[in-house]
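Undergrad: sequence and predicted model, in that order:
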Amino acid sequence: MASSTYVLYHYTPSLVAAIIFSALFFLTTAFHLYQRISTKSKYFNPFIVGGIFQIIGYAARAVSRFHTTSTTLYAMQTLFVLLAPTLYAASIYMVLGRIIVFLHGEHLSLVPVRFMTGIFVMGDVLSFVLQGAGGGVMSSSGSANLLIIGQWIIVAGLCVQLLFFGAFIITSMLFHVRIGRSPTQQAENSKTSRFLRDWRGLLFALYTASVLILIRSVYRVIEFAQGNNGYVISHEVFLYVFDATMMFLVMVVMNAFHPAVVLQRNPSIYYRGQKSSRTDAELDELRV
């Protein structure tokens, strides 16, 4: 393993915390995989890959407890944990598009549905590439200059993520307000007394997941902007409170409010006696 004389950690990484979160992410990811297979919700594939990234990232962090000078392990745990939320975001973007199509509310969306997934996922990919490039620069050498350059590239990627996530939340809320004021027939027919099986509950889940990811991204921007000698990066507790815990909650929320429970894609499913007219082919055509 490549090693560095540059101080990578200002503390000894907690073995117990890394193992606990790796195990927690394994459990929620396994459940997501089960939900994905049983519901055939392929739009949740990126979300599951994000969970796998978290497992690998915290496993690498556990090993780094015994190799604190290894730039390979440092970059590995940093990169996998950093990139996971961009994969969560990709699935979340697709879910909003599917909600809008499911409710026949395309005319109420600020962003045309046929472009929505492409626009937000494109921003997500840009954020992913920048953060990945930053992690790559950090792992290419143990020199202080390259580590600093890598950190600022990561900050740029996180800022892109914040920008697109902010736009996404505005788009979601505006659609929610509009469909509340002028509900479509499908929106009325799809209402149930069971919050977990209602599109309103699903929108609530998207807001919750989005806010958790935003909190985590703001924390990461502060962390990397302060640099390797900053207060935030020098205290491991911030990582577990504002990143690991936030992202675990995102996965649990989407376990509880799984989109496939609401977005029934089988046209034979009826809501209060009325048939849903949107088919798999139509949804795929809209790329949501």
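TA: Received, thanks.
Undergrad: going forward, measure contacts and count neighbours with C-alpha atoms only.
TA: Noted.
Undergrad: would you list every one of the strands in the stretch 1-150 of the chain?
TA: Per DSSP state E, counting those that start in this stretch, the stretch 1-150 of the chain carries no strands over any range.
Undergrad: next up, a structure to set beside the first:
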Amino acid sequence: MSMVQGPPGVDLRLRYFRYMPANVYPQVAAGVYFAIGVILIIQTIRSKAQAWLYVLAGTAIFEAVGYAFRAACVYETTLALFLLQLLIILLPINAIALFNYKVTGKIISDSLTAKPKYLWLRPKFVYWFYFASDVFSVLMQGAGGAMMGKVTTRAKAKTVALIGLCVQLLFLGCYMTTTVYVWRKPEYIVHAGPRDKSPQAAKRKVMINIISTTTLLYVRSIYRIAEFADNTIYSTEWAFYVFDTLVIFFAFVIYIVLFIGPNFPRKSAGLEKQLSYISVEEANAQSLSTRLTDKDY
């Protein structure tokens, strides 16, 4: 396959990427992310989880498609291929943040005894406020990515993308604060799956999952900000594979190992029984404590 050239003597790979993209790595990444997507689909089906959990599998498959386009760029780089690989790799990751927002919102809304006193703890606010911030971030990053193809607009493109990434970083930090608060409050409980020893253990697993993956998203966002702000980092391919490809890969590994599908089943009536069970256990513990105190006297 012949290499498409721009001006005489200018390789379009250098023009768009600022380096000669390495072979093999994008093919491996595409295969790995596709396998991750398949595994997540199987896990979601087997756990009879709610439909929104398929977002994870869809994100992994989109990543695989993005790296497939990047692999094509190794052999024939065009503006269309460059923009496709850039946008498909850059934007779907925002769906992971959206997924985590949904998890926290579901925990709040499913907890029957919890009555949020603050606006920032209301389920609809948690989901839609962070969803709106995510959409704004996606639009800004998408606009910046689309402008990267032209040398004349590249400086403006970086500024636009930086604004989107900084917004994402800000709201990820706010979301982490909300999630830690929900974790510490016992009134917010999680449906226990077949392998969870108790609702408390289920909640700990879910919280470790979303806090760990959100932290990795934070690392990735910091890298992306540094990449757009510093031409040296932008022109370094190994940093992209370490701080983007590997970081998101580890996030997906966490999602698979600590899979939360069983904690959000389609039929969640069992949550009321678990809540009653917790109340009985707490009442028994309080009664035992009272009897022991009376005995001392």
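TA: Right, received. Where do you want to start? What you are looking at is a predicted structure, and each value in this text was computed from that prediction instead of being measured.
Undergrad: against Thr177 of the second structure, how distant is the residue nearest in space to the middle of the second structure?
TA: Nearest to the geometric centre of the second structure sits Ile96, at 2.3 Å (C-alpha atoms, centre = their mean). Separation of Ile96 of the second structure from Thr177 of the second structure (C-alpha to C-alpha, to the nearest Å): 17 Å.
Undergrad: one more: Ala97 of the second structure?
TA: Look at Ala97 of the second structure and Thr177 of the second structure: by C-alpha to C-alpha, they are 14 Å apart.
Undergrad: quick one: which of these two has more around it?
TA: Ala97 (23 against 11; other C-alpha atoms under 10 Å).
Undergrad: shouldn't that one be in contact with Leu216?
TA: No - contact between Ala97 of the second structure and Leu216 fails when scored by C-alpha atoms under 8 Å: they sit 10.4 Å apart.
Undergrad: neighbours of the aligned partner of His235 of the first structure in the second structure, how many?
TA: Aligned counterpart of His235 of the first structure in the second structure: Thr236 (TM-score structural alignment). Counted by other C-alpha under 10 Å, the residues lying close to Thr236 of the second structure total 16.
Undergrad: for Thr236 of the second structure, which non-adjacent residue is closest in space?
TA: Among residues not flanking Thr236 of the second structure along the chain, Tyr19 sits closest, at 7.3 Å (C-alpha to C-alpha, 6 or more residues apart in numbering).
Undergrad: do Ser127 of the first structure as well
TA: Closest to Ser127 of the first structure by C-alpha to C-alpha, 6+ apart is Gly157, at 4.3 Å.
Undergrad: matching that neighbour against the second structure, which residue comes up?
TA: Using TM-score structural alignment, Gly157 of the first structure sits opposite Gly164 in the second structure.
Undergrad: can you check His176 of the first structure too?
TA: Superposed on the second structure with TM-score structural alignment, His176 of the first structure falls opposite Trp183.
Undergrad: surely its match touches Val206?
TA: No - applying C-alpha under 8 Å as the test, Trp183 of the second structure and Val206 come out as separate, 9.4 Å apart.
Undergrad: the two: who's more crowded?
TA: The neighbour comparison of Trp183 of the second structure against Val206 (other C-alpha under 10 Å) goes to Val206, with 24 against 19.
Undergrad: map the more buried one across to the first structure for me.
TA: Aligned partner of Val206 of the second structure by TM-score structural alignment: Leu202.
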